[in-house]
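1. requesting a structural model of the entry that follows:
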Amino acid sequence: MTCTQNLKEMKNIYKRYYKVLFGILGIMIYSSCSDEFLEVVPKGQLIGEKVVDYDKMFYNLNLINMTSTNAQVPLGAELVAFEPYISGSGLRTQRLYRWEAEVYNDGDNAAELENTMENIYIYNKIINEVMEATEGSEAEKRSLRAEALAGRAWTYFLLINYYGLPYNEGTSATDAGFPIVEVADLVASDFRRATVQEVYDFIVDDLTTALQDLPAQVPSRFRFSQAAGKALLGKVYTFMGKFEEASPLLTEALDQIEDTGTEVRLLDYNEGYSNPRVDTDPEGIYGKQFSNNWANTASELVVNPEIMALFDESDLRLEYLYTETAQNGNEYPLEGVFRKQIGTGQTFFGVRVQEVYLFLAEVKCRLGDLTAAVSILEEFRKHRMPEENAIVPQEIAADRETLLRFVFDERLREFAAQGVYWFDMRRLTVDPDIPVPVSSYTHTIYDTDGSVKGEYQLTKERLVLRFPKTVTDQNPNLENNP
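-> The predicted model follows:
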């Protein structure tokens, strides 16, 4: 199912689209908006006048469909690759899987920057202009500005986890991060990178400001609610190791999800599983999606035996979301590998209900409240397996470090082949409680007979992506990653 098909019921929001061409960071990117409410002025600049114009900007499909913003999937160490499928995949996929420094050829644009920088442009337009718009109340304007601030924070959080080293209180003040762009300027160039600390401070400030005016209820899951804002800020604080700050935000987000104006809840796999859609998926508090056939029909990357061994045989995720064969029906020449097959070529990754449960369980565990952590985990797990099998074993529940590892294992059981593990891998390399050496992460390519064709070891340098030549050529002061 394509992104357009997924969103066909949104046609009442817009009648037709135009393409807006503009350059940011030296790349050419596109935007789709309704020319009912926006004019196209020189070189693709967007103009809004009324409050309703800015409100409708949030329904730009490219704010929802992040297309190939999916490098985090092949980067994840939960996957192994097989011939002949991996050699038949795109060069970008192969290079990401091998953790190569240069993912793109000269002249190629980076998929990680196309939608993200376009979205930042749109959010900046709203942030900087909506308060001067006509035909709307002050409260409406502040609410729209808050949504744009939260959207910008979400986007910057993704970018800093692509291009900046994992947050580390001891080094982030000097680690190179990502350029902070606060104006909607189509011709700006020669950007310089802020530090990781500056970018995280920027994200926290945007979200803290946004939470003052974000609406409790929203008309669709493509709009930022209070619950989504608190969940995102709680996630950011968790990545920063600020667990005391994260705990109340995640708790409040979980308390508020039933009152967001849309149906938001955990799906219960005991009642069955059906292919989700981003616009109707109840597990989406804030809906975004990226293309991910590695969790649907592609055969080159599959979940390795070590990760699959984490599943109990009663776990319904194993029944509904995995198959032992390639798309063509052939078996893989290695016992214990499974191909993820969720029933859609899109992975949803805006703000997810599952994330809130599992981040809150992690935070409670880190703060020493093991009883609360276990309770949250068991509440989550009983939606993925029969309740009697959802109990956390006592020997795990009673030990803080063991329970913390169990939380991360649960995240793998829930999100394998969907990009989450790459970001967990990064932060585990600097984790204060259960640190994992970077060099312990490996990727293997197996030949058709099951023999090892290639092995690759992750290095600290490859915890970050490099900017492509198209960007560095137009931004000579933009320091690249090693």
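
2. okay, CA-based contacts and neighbour counts for the rest of this
-> Will do.

3. what is the neighbour count of E306?
-> 12 (other Cα atoms under 10 Å).

4. looking at this, it is in a strand?
-> No: assessed with DSSP: H, G, I helix; E, B strand; the rest coil, E306 is helix; it does not lie in a strand.

5. give the contact list for the residue nearest the centre of the chain.
-> In the chain, the residue lying closest to the centroid (Cα atoms, centre = their mean) is F349, at 4.5 Å. F349 sits next to 287-290 when contact means Cα atoms under 8 Å, 6 or more residues apart in numbering.

6. going by distance to N109, which of those wins?
-> F290 (17.1 Å; Cα to Cα).

7. show me the contacts for that closest one.
-> 65-70, 346-349.

8. one more time with 10 Å, if that's ok
-> Counting by Cα atoms under 10 Å, 6 or more residues apart in numbering, F290 touches 3, 64-70, 345-350, 418.

9. buried among the residues you listed? Need that as a selection in PyMOL.
-> Buried residues among these (16 or more other Cα atoms under 10 Å), as a PyMOL selection:
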select buried, resi 3+64+65+66+67+68+69+70+345+346+347+348+349+350+418
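
10. please give me the structure for this one as well, since I'd like to look at both together:
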Amino acid sequence: MKKALSFLSLIVAAMCFCGCEKYLDIRSSKSTVIPSSLDDLQALLDATPHINLGFYPALLEIATDDYFVPHNIYNLVTAFEQESYIWKPEPLYLQQDVNGEWTNPFRNVSIANTVLDRLPMIDGNTSTRGQHIKGTALFFRGFSYFLLAQVYCAPYNTQGNNSGLGLPLRLTPDFNEPSVRSSVQGTYDQIISDLNSAADLLPVTVEFPTRPNKAAAYAALARAYLAMEVYDQADEYAAKALNLYDELIDFNELDLGAALTFAPFHRETIFYAASNGYTVLNPRYACVDTELYESYDELDLRKKAFFTDNGNDTYSFKGSYMGNTGNGFFVGLAVDELFLIRAECQARAGRTPEAMEHLNHLLRHRWVAEHFAPLQVSGSEECLRLILEERRKELLSRGVRWSDLRRLNKDPRFAKTLIRVIDDGSNQTTYTLPPNDPRYVFLIPQEVIRITGMQQNLR
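-> The predicted structure is shown next:
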């Protein structure tokens, strides 16, 4: 780990505000340790505190409808948290917010680019281990770009033009290259290309779930294609991932009274990663949306596995797949999500029996065993609605709800206006976010725009 952190000085030095288009780049110096072996490259990718923990945008959850915060908590959090929570058109990023929501996710891209740049000089891309390292770097780059795209790019449009503003796609560690925004199409093309290449190169098994394997690459592709609404491909890649690993936890075997329901790296985990954190998202302060909580049947063990009664008619979330409490949330990949992807895609294709088979397989592991009866539906429309409801109930605080809202808002059947109410005891202020509003794409930090000269998202 010391070696990994030493090499990370090569990355960290470049992330300061050192001038213009070099904002996202890696700058080397004579005092910087340069990776010179496969062990060095692997050490960079194994720097878990920098690669896996807290280096993905918290904006994936901060504006969703799954929770609310009481007025006294709202008054305590930072201005950026308040403004993002109520969907203010132009939330002002402070330096800590720039780091958490932009610089750190791009740091993972920079680490991946450094590894990909150095690997041919060290290995010639010929050894099996070198191929695994290359696949890991490509996975981290594609996965990071996907999560960033859910925050800073318009939703992908399968029926229309995707020439709108995408991400600045950094594909080399050359700090002389200016930062220029690609298109939405170009961004998703790069995501799919990186993850497909990673799937070809990664091993089937890895020693730790902080390293991606082949199933992780397939699962990431399934998530990406679902966000793109390319449902046949999402189903195909979810099936490929499940063919490699499909183990579910039986909630009947859990200690539902435990303060934390899940241990880190539990057996549903395919790839472990966590978001940046904010106080407004901490389970000690954030309350689960009341209607969401009430949607769980009393025989559904998730109602006890996921939630803690606060004793004042509100409930907190204790079911994080991170295996701990904090201001961040799990953004990694797990088996339960794949069954839901398969079920939704099959429902959309009119394959109702197959869709319900996958949904019921998951729910059988979630309900009180002696009381579970497979759910039945009358047709494809009811099937799809049920699966989408279960998707929200299962994947709470997993970094997918924002992406789901963005794509489902395109369909009048599922479009939803989000509402926040700030009540100080004497006055109520209501804020709304209508479907397909421009605020479903967050502003890039203002300081990044000032330094790079890139075009800002529209308001």
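
11. the aligned partner of the residue nearest to the centre of the first structure in the second structure and A222 of the second structure: what is the separation?
-> Matched to the second structure by TM-score structural alignment, F349 of the first structure sits across from V331. Going from V331 of the second structure to A222 of the second structure by Cα to Cα, to the nearest Å gives 14 Å.

12. what of Y245 of the second structure?
-> For Y245 of the second structure, the distance to A222 of the second structure equals 14 Å [Cα to Cα].

13. which one's more surrounded, the two?
-> Higher neighbour count among Y245 of the second structure and A222: A222, with 28 against 20, using other Cα under 10 Å.

14. so for the more buried one, what's the nearest residue that isn't a sequence neighbour?
-> Nearest residue to A222 of the second structure, sequence neighbours excluded (Cα to Cα, 6 or more residues apart in numbering): A234, at 4.2 Å.

15. map L358 of the first structure across to the second structure for me.
-> By TM-score structural alignment, L358 of the first structure lines up with L340.

16. mind listing what its match touches?
-> Applying Cα under 10 Å, 6+ apart, the residues near L340 of the second structure are 235, 238, 346, 355-356, 358-359, 362, 387-388, 390-392, 394-395.

17. returning to that earlier point: turn the contacts of F349 of the first structure into CSV, columns for secondary structure.
-> Formatted as CSV, the contacts of F349 of the first structure follow (three-state DSSP):
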residue, secondary structure
G287, coil
K288, coil
Q289, strand
F290, strand
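
18. report the buried members of those.
-> 287-290.

19. pick the one among those residues closest to N270 of the first structure.
-> G287 (24.1 Å).

20. per the alignment, the closest one pairs with which residue of the second structure?
-> That one, G287 of the first structure, aligns with Y272 by TM-score structural alignment.

21. I'd assumed T459 was in contact with L165 of the first structure.
-> No: between L165 of the first structure and T459 there is no contact under Cα atoms under 10 Å: 11.9 Å.

22. neighbour-wise, which of these two wins?
-> Comparing L165 of the first structure with T459 by other Cα under 10 Å, the one with more neighbours is L165, at 25 against 15.

23. now check the second structure for the residue matching that one.
-> Aligning on TM-score structural alignment places L165 of the first structure opposite A154 in the second structure.

24. checking its match next. Helix, strand or coil?
-> coil.

25. ok, G343 of the first structure next?
-> Assignment for G343 of the first structure (three-state DSSP): coil.

26. residues in contact with the closest residue to it other than its chain neighbours?
-> Among residues not flanking G343 of the first structure along the chain, N275 sits closest, at 5.2 Å (Cα to Cα, 6+ apart). By Cα under 10 Å, 6+ apart, N275 of the first structure lies in contact with 281, 342-344.

27. Serialize those residues to CSV and add fields for distance to N109 of the first structure.
-> Converted to CSV, the contacts of N275 of the first structure look like this (distance: Cα to Cα, whole Å):
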residue, distance to N109 of the first structure
D281, 31
I342, 29
G343, 29
T344, 26
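
28. please pick the buried ones from these.
-> Here, 16+ other Cα under 10 Å leaves 281, 342-344 buried among those.

29. so which of those residues is the closest to I27 of the first structure?
-> Nearest member of these to I27 of the first structure, counting by Cα to Cα, is T344, at 29.3 Å.

30. the closest one and A298 touch, don't they?
-> No: with contact defined as Cα under 10 Å, T344 of the first structure does not count as touching A298 (11.3 Å).

31. against V452 of the first structure, how distant is the counterpart of the residue nearest to A222 of the second structure in the first structure?
-> Matched to the first structure by TM-score structural alignment, A234 of the second structure sits across from A246. Going from A246 of the first structure to V452 of the first structure by Cα to Cα gives 43 Å.

32. look at the two and report which has more neighbours.
-> Comparing A246 of the first structure with V452 by neighbour count (other Cα under 10 Å), the higher total belongs to A246, at 25 against 12.
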